[in-house]
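S.K.: model this:
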Amino acid sequence: MSESKSSNAAKAPATVRAACFDGVVWIRAEGRGNYQSSGPIRKFVQAMIQCGYQRYVVDLAACDHMDSTFMGTLAGLSQNIGTLAQGSLTIINVSPRNIDLLENLGLHLLINVEALGDPQRIPAEVGAALMELPMMENPEKEIILAAHEALVATNPDNAARFQDVLDYLKQESDTQPAG
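M.R.: Just a heads-up that it's a prediction; the model follows:
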């Protein structure tokens, strides 16, 4: 029975909720942090940068796994937040497994990562409205390409890991007709 619950949790759809509270943008990823949730997070953060927000917190307490596109999106956003907003990105409530994934790609050198401990509650849970961001069934290849380029920019060792993905996505971009 516990296996059934475990496999159902792994198959649960990704959900991303966000709120702005007291000058901080809070984002909670639930389920699998993957390519489908990367685009909505990226677009939301870009809009918040334009609004002048500088502090960003991503809560991964309910995120059971992250794919390379999701992690690359976080890396790219951290770079943009630092450059465009002179701000910071912190990832909180990170499970040991997800810490290993982030460290394996060198993201812990770019992003402040706080391990799972006493869960920090998103302020929205105690008063402000928490908004759900829509997921993308088929995200644009540009989002996936930018995420993987950010991983390589973060850690040159990632170039060998993701070279095939980058080559494929660049080839796909070159063969698509201009719209």
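
S.K.: CA atoms for contacts and neighbours, from now on please.
M.R.: Noted.

S.K.: from the chain's centre, how far out does the longest strand along the chain sit?
M.R.: Secondary structure of the chain read by DSSP state E shows that its longest strand is strand 24-33. Averaging C-alpha positions (Cα atoms, centre = their mean, to the nearest Å) puts strand 24-33 8 Å from its chain's average.

S.K.: Show me what secondary structure element comes after it.
M.R.: Scanning forward in sequence from strand 24-33, with DSSP states H and E defining helices and strands, the next element found is helix 35-50.

S.K.: Give me the buried positions along that next one.
M.R.: 35-42, 45-46, 48-49 (16 or more other Cα atoms under 10 Å).

S.K.: now the strands for this protein?
M.R.: Per DSSP E, the chain has strands spanning 15-21, 24-33, 55-59, 63-66, 88-94, 112-115, 131-133. These are given in chain order.

S.K.: Second chain to compare with the first, below:
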Amino acid sequence: MNARQSQLSFATAPGLACFRVTGKPSLDLSGHLRQAAEKLIAAGHSLLLVDLADCPSVDSTFVGVLIFLTKAVQKATPPGRVCLMQAGDLVRHQLDSLGVLDRFDLAERKSGELRFADVSLTPASKAQNTWLCLTAHRDLIEAHAANAAKFKDVVEFLEADLRRQAPPDAG
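M.R.: This is a model prediction of the structure:
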């Protein structure tokens, strides 16, 4: 595998879904993680494990998607959790610098003998990527108020970009 290429795979067991992230998460990987996790949560998998053993670092969009997933599993019946497995020191530091490290359970154990299948990372449209980035950064701001100053300009730019991509219908 190319060192720059990111990969997402998943496995399920009763009540839980485990995602394995290999490489630095791309924008497409973040979107596919959100889509796949939403489907699995709707199917009753309220415990999400995210194996980050082979993930050297994360960006704010990926972290925002993780925050979205914590909110989604908390709304499930029964309420669930998101557990980050084998998150390295840099990833923990990145989560802490965004004020959200305490939103996740952390574990050092491996994902065991689950059988993983790859998630196909098909490119999303520009509008889909813009929407994903926008909602991820709004979730980061909602999760930790200090992020508002960090991401105010990003959110404003993405909102304007989304409006340019989808102009209102002409009459």
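
S.K.: Serialize the strands of the first structure to TSV and add fields for distance to Ala178 of the first structure and mean neighbour count.
M.R.: Shown next, in TSV, are the strands of the first structure (distance: least, Cα to Cα, whole Å; neighbours: other Cα atoms under 10 Å):
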stretch	distance to Ala178 of the first structure	mean neighbour count
strand 15-21	31	20
strand 24-33	30	22
strand 55-59	35	22
strand 63-66	32	20
strand 88-94	34	21
strand 112-115	39	16
strand 131-133	28	15
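
S.K.: Now find how far off-centre stretch 23-32 of the first structure is within its chain.
M.R.: For stretch 23-32 of the first structure, the gap between its own C-alpha mean and the chain's C-alpha mean amounts to 9 Å (Cα atoms, centre = their mean).

S.K.: Would you check the span in the second structure matched by it?
M.R.: Following TM-score structural alignment, the partner segment of stretch 23-32 of the first structure in the second structure covers residues 15-24.

S.K.: Spatially central residue in the second structure, please.
M.R.: What sits nearest the mean C-alpha location of the second structure, by Cα atoms, centre = their mean, is Val65, with 3.0 Å.

S.K.: Show me what it lines up with in the first structure.
M.R.: With TM-score structural alignment as the matching criterion, the partner of Val65 of the second structure in the first structure is Thr73.

S.K.: about what we covered before: next one: the residue nearest to the centre of the second structure relative to Asp28 of the second structure, how far apart?
M.R.: 12 Å (Cα to Cα, to the nearest Å).

S.K.: cool, and Ala149 of the second structure?
M.R.: Distance, Ala149 of the second structure to Asp28 of the second structure, using Cα to Cα: 26 Å.

S.K.: Which residues lie in contact with Leu84 of the second structure in this structure?
M.R.: When contacts are counted by Cα atoms under 8 Å, 6 or more residues apart in numbering, Leu84 of the second structure is found next to 49-52, 104-107.
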